[in-house]
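>>> please find the sequence and the predicted model below.
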Amino acid sequence: MSIAHSTWPVVLIPYNLPPWMCMKQPYIMLSMLIPGPSSPETDIDVYLQPLIEELKELWVSGLQTYDASRQETFHMHASLLWTISDFPAYANLSGWSTKGKLACPSCNKDTCSLRLKHGRKFCYMGHQRFLEANHIFRSDKSSFNGTKEKRLAPIPLSRTQQDTGGKKQGKRGKTRVQEESPLEENSSASAAKKKEKPPKEHNWKKKRKTKDSVKARLDLQEMGVRRTLHPVTTIRNKTYLPPACFTMSPKEKEVLCNILKDVKLPDGYSSNISRRVNVRERKISGLKSHDCHVLMQQLLPLAIRSSLPMNVSSVLIELCNFFKELCSKVLNVGDLLKLQDRIALTLFHMEKIFPPAFFDIMVHLPIHLVDEAMLAGPVQYRWMYPIERYLLTLKSYVRNRSRPKGSIAEGYLAEECLTFCSRYLEGVQSKLNRPVRNDEDAHVEMEEGFSIFSLAGRPLGEVKSCPLDQTTIEQAHRYVLFNCPAVIPFIAGIKIDAFGYTVVNMTRHIYKNEPFVFASQAEQVFYVQDHPGNKDWHVVVKTKPRDLYEVHGNNDEGDVQTKAAEIQNLEDVNTCEQIDIVGTEIDEPLEQLTQAIPDDEECDTDSDDSDGDESPFVNDK
């Protein structure tokens, strides 16, 4: 299908289903198709109006429905819990502009935004306000704008404020109230007084994509922070950018790419990420959204351990651990409260490391994810991955590319009919009842007994009983002893690194013939090479089987094994220098780069509501 064509399917997902059935494709209902070839943009509410009316009827009046399991009729009511979309589509659905000063819908009018003079974009920092009122980091002046942070975290809006606070936009990017306002003519007149911008010269030379650009360094100089990173003028009248603490040398990039290139993941865990890594060019490209999910939560912390300084990698690992624990299948309210404090501290340390241009609205939004999890529950029932897989299925229905909407509707109806008929076929294997490729039979209920004999998978082969001789008894005793936490540090070939990861030497075996293992200790793991220079050492990464749901279990999940990085007492990361890395030299002189930007110079697409004469600090409460 053409990239220019855009067809928007609207699906409904019932949530009164078991975890292993919820969000699966047979239980996703395609309610409507918004035709293309262009997206509906802000007029999406017009297309959704029939669906909204039906949902209101289901909530108020209800509908008589037949229950096949009980063979009786009941009165069914339905309520809309939430919508699942990306952040740009959120602006179309809610009417709240996700660009400019007030881009955060949760902070609303208390959004702390800063317009960068040289970058000509908005950044969203000020995460000190989310720390405790008496936190010591609130008094840190040198790392930020030179003032103490006395503001408190923004108070979430009430339902009445949310209903009246949205800004429904029209096709031209203006609110519908503004279209009928008599001030529109004055606004157009003032806009016409602006000087015409000279046409931009096209530079066909490929530029390096980075947030640590010359404009970012000039913004640091404008803010008066991190003086060691300010651009300087060399003897040859060129501009020199000192290397930052997060700058990686070509050798370190090659080490990171080699670690990702040698990764072998379990079957069905993700796509083959190693194919997306180009070690020669030191690039990672072609990743899908779920690949980025696995890369950030599992692989990136392991790769940057040996590529970045300790005080930089620990902050990034803490950010990865935050998303890892937030995406757990089981969430605890007490743990979520601790996560809220940790993410505020993590973002605070990131503000001391990365330039302000790095902090766009997507970096700010994690501060509100914990509140959403406390309201709506586990994340896997609200993320986009099942929807994206379903969109691929709908796209496969297209046979007539000139009529994609009709092809999708016809294919969906055929799939629904086959699914309905397969439920009445007994003894016939279909898409709904066929076993997975690696069936572990994880839902088998075990008999009552000791917890150490709980089964997490299925045994291989026939179970046999045999008497134990003296040697075997000693092996059993040794196995129990070696699995005590106090003895692990003294076992050769096993160590715990500074970040809490378990690293094992694959060439050293305690005993090759070890017949004993507790059933509760059998877990699914895979190994990632620690460092290309230490080929014998591998990091142990624990995972959970794909279809295992511990509904009544605790939060002791295998994929959350590392402890939170202790970043409370980190040294000042601004003084971190990369000794073996040379900075960047630019041919243009510093005076030419620091020329004042005219007041009528507008920002990029996310700053259309900015005023060049006002202070860059939007919120100074």
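All right, it came through fine.

>>> alpha carbons only for contacts and neighbour counts from here, please
Fine.

>>> can you map out the strands along the stretch 51-200 of the chain?
Using DSSP state E, counting those that start in this stretch, the strands found in the stretch 51-200 of the chain span residues 63-67, 72-76, 114-115, 122-123.

>>> take the one below as the second:
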Amino acid sequence: MPGKAVSDPKLGKKYKYDKDHRPMLTHPSDGEAWKDFDRKYSEKAAEPRNVRVAIATDGFNPFGMTSAPYSCWPVFVIPLNLPPGMIMQRKYMFLALIIPKPEYLGKNINVYMQPLMEDLKRGWEEGIMVYDKATKTNFRMHIWFQFSIHDHPGGSILSSKGLQGKFMCPHCGTDLEFYRLAHDHKYCCFDLHRRFLPPNPPFRQDKKNFRKGVVVEEGPPRYRTGSELLAELDALVQDPTQPDNFLGYGDTHNWTHKSCFWELPYFKGIILPHCIDVMHTEKNVAGALYNTILNIIDKTKDNPKTRKDQEELCDRPQLSIKKVPGRSDIRPKAPFSLDRNQKMEVLLWFKELKFPDGYAANLKRGVNLGTMRINGLKSHDYHIWLERFLPVMVRGYVSEDFLRVLAELRNFFRQLCAKELSPTLLEKMEKQAPVLLCKLERIFPPGMFVTMQHLIIHLPYEARMWGPVQHRWMYAVERLMKTLRAKANNDVSMSSQLRQIANDFDVKVGSFKSYDVNGYRFHTTGYELSRPNRTSTNSRVFVECGGDDFYRRVEEIYELQYRKPKPPKVVVFKCRWIDPKHVNKDDTIGLVEVKRDSVFECEDVYIVAQQATQVYFFPYPCTKVARLQGLDVMYHVQPHGKLPEPNDQDYLPQREPGDKFFQEAGGDTSDFVVRYTDSPGTEVDNDGEGDKVDGDGDDDDEEHANVDSDVESDLDAGLLVDPDDEDYNPHAHT
């Protein structure tokens, strides 16, 4: 039954079904790779107490970025036999190895990993006799490896593949050959994604909007099995002139060495043992778009070199550099980039943005109006920018067709990063990802499309294999490495105790300025107005009533007092609501707009705190479009550290044919749809005559993120503090 939660009697796990009666993916065990392993090794998989682990690693400088070069590689072992909300918690991530190495680790990792490999081989073959406290019996527990977590360079080391040069994709390998740009001097994958399309779409025959005169007939590379990869690796011959290398490296293959993971007897039976890191992929994709749209001089992908490459490869004469005798060359403005006045308007908009505590970093601290850029953006900042701000930031400055392409990219990553995934939706995203990349290729220049942009093709497949990305991306690993770096000065603070309230009901009530409930922190409007320099906002609230959505600020917070041995805590919010008639949901680009000054006149102004869901509003930066004035864009905030709980709407016995299935609870309310005809200012022209497109692109260095609202719950642990108040007490009466 669609939406029905069904319990597994063996594991005590609840399965929630999508509209096509297929179980939702909420855990790695829901993925096809886990189930395939269970079928191949059914005897060991039949014992639910056997432990499956993931191995995570990354290199960092323990002495800081400004000190002498040094590379330290911690290796973590992460048990996967835990509920979704516990897998990536710090207390369940075990430090197995620390590999100190002044220089790049490379293939030497095999030597350092041998103790861990020996333990894994013993755990698989012999097992370990342990005591089960629940049954009060001993049993032999087996342990095995399932997948690795790493960034792109780390994946190159662990998988023993050189992911640079012309074979840069860990999945496509030698079946997809990148080519070097003549002027930008880097390998790119521009116009290599049409081969991933079905046989007959119009993009395959388009000779104008991709590479000039090129028609694509070949099909996509296929995913190879572990046995095929092992056979290819065993067939390689050592280079007699360079004993550490194989003959043909860089020309016919990209194997650098034989990884120690092949020593595990079951390794060749694992589908997808090395996963792409969604955190760094999303950061680099977003960073390239951000720097290009805002035309950051030294980072934009729409630079003179890429314009020259674009002129040679593409039929886009309107964007070619124009030679003027006696003057500097003129580079025409691309339709996807903002001019100086628009950039200033956007930066001033960033300086006014406020978010709930723990949701995002304080971006306005990095805004520099003199250099017209935002400094210090990290991976999570780009995560928030791409999935929340991108279509809002550019709306009114670019064409609606271009806006829809960016909205499709934004929706793609929002659907992919949801905590509950529909297998039907993932299969749909696999088919639509190459269409989305082709539409981006018709807009941006060849220099935009490097490794990270290509990896978008494979992300839905990996989610289908191993479930939600929250159990495979690097946010938790990066934060744990930050803890290791500062271990000597690690301060531990205890959360405050709840105040015992009076027995029995009292006519007096407790009044709060701030309150933590439902995984959120709420502030009253008066409290925030009394602090004009606050860097966050926590006063917006959402509640659904009678089929209508109500949004507004929290005016007051009251706690009713009872006189009982165990007094119940009843907290109510007093709110003034926006008229639901002035709430506009635009499903085509996935935005919810509310009229800022609208007021819903009613007497029912109180809600129980447990009904409240936190949201935040922000205006459009564009001041030129009249219809955008007075409107705020609304986004829901996910509660800290827990999955969205099922509600009555999830258990409806059936859905009407026209209903939409929303992937992220309380989040994006738009279907992920990529249409071939929605390309900004372009048309398919097989004869070489038609319209033009724009250009831009490149990737960025990978940065570490220290904040993530979707993965870890410091709020629930009582460790999240108000950044503006050293004496902040969320339960202090006023």
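Right, received. Where do you want to start? Quick caveat: nothing in here was measured; it's all calculated off a predicted structure.

>>> taking the strands of the stretch 51-200 of the first structure together, which one is wrapped up most tightly?
For the strands of the stretch 51-200 of the first structure, the largest average neighbour count (mean count of other Cα atoms under 10 Å) is found in strand 122-123, namely a mean of 25.

>>> tell me what it is packed against?
Counting by 3 or more Cα pairs under 8 Å, 6 or more residues apart in numbering; DSSP states H and E, the packing neighbours recorded for strand 122-123 of the first structure are strand 114-115.

>>> so where is the strand it packs on in the second structure?
Under TM-score structural alignment, strand 114-115 of the first structure corresponds to residues 179-180 of the second structure.

>>> how much does that stretch stray from the first structure?
Compared with the first structure after the fit, stretch 179-180 of the second structure shows a mean deviation of 2.2 Å (mean Cα distance after the TM-score superposition for the first structure).

>>> so can I have a markdown table of the strands of the stretch 51-200 of the first structure showing distance to Lys211 of the first structure?
Output for those, formatted as a markdown table (distance: least, Cα to Cα, whole Å):
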| stretch | distance to Lys211 of the first structure |
| --- | --- |
| strand 63-67 | 54 |
| strand 72-76 | 52 |
| strand 114-115 | 15 |
| strand 122-123 | 12 |
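
>>> grab the longest helix from the first structure for me.
Determined from DSSP state H, the single longest helix within the first structure is helix 333-353.

>>> that one maps to which residues in the second structure?
Going by TM-score structural alignment, helix 333-353 of the first structure lines up with residues 423-443 of the second structure.

>>> which parts of that stretch are buried?
Using 16 or more other Cα atoms under 10 Å as the test for burial, stretch 423-443 of the second structure gives 423-426, 429-443.

>>> likewise for stretch 288-307 of the first structure?
In stretch 288-307 of the first structure, counting by 16+ other Cα under 10 Å, buried: 291, 293-307.

>>> let me know the closest of those to Met384 of the first structure.
Met384 of the first structure lies nearest to His293 out of those, by Cα to Cα, at 11.2 Å.

>>> residues contacting the closest one?
Counting by Cα atoms under 8 Å, 6 or more residues apart in numbering, His293 of the first structure makes contact with nothing.
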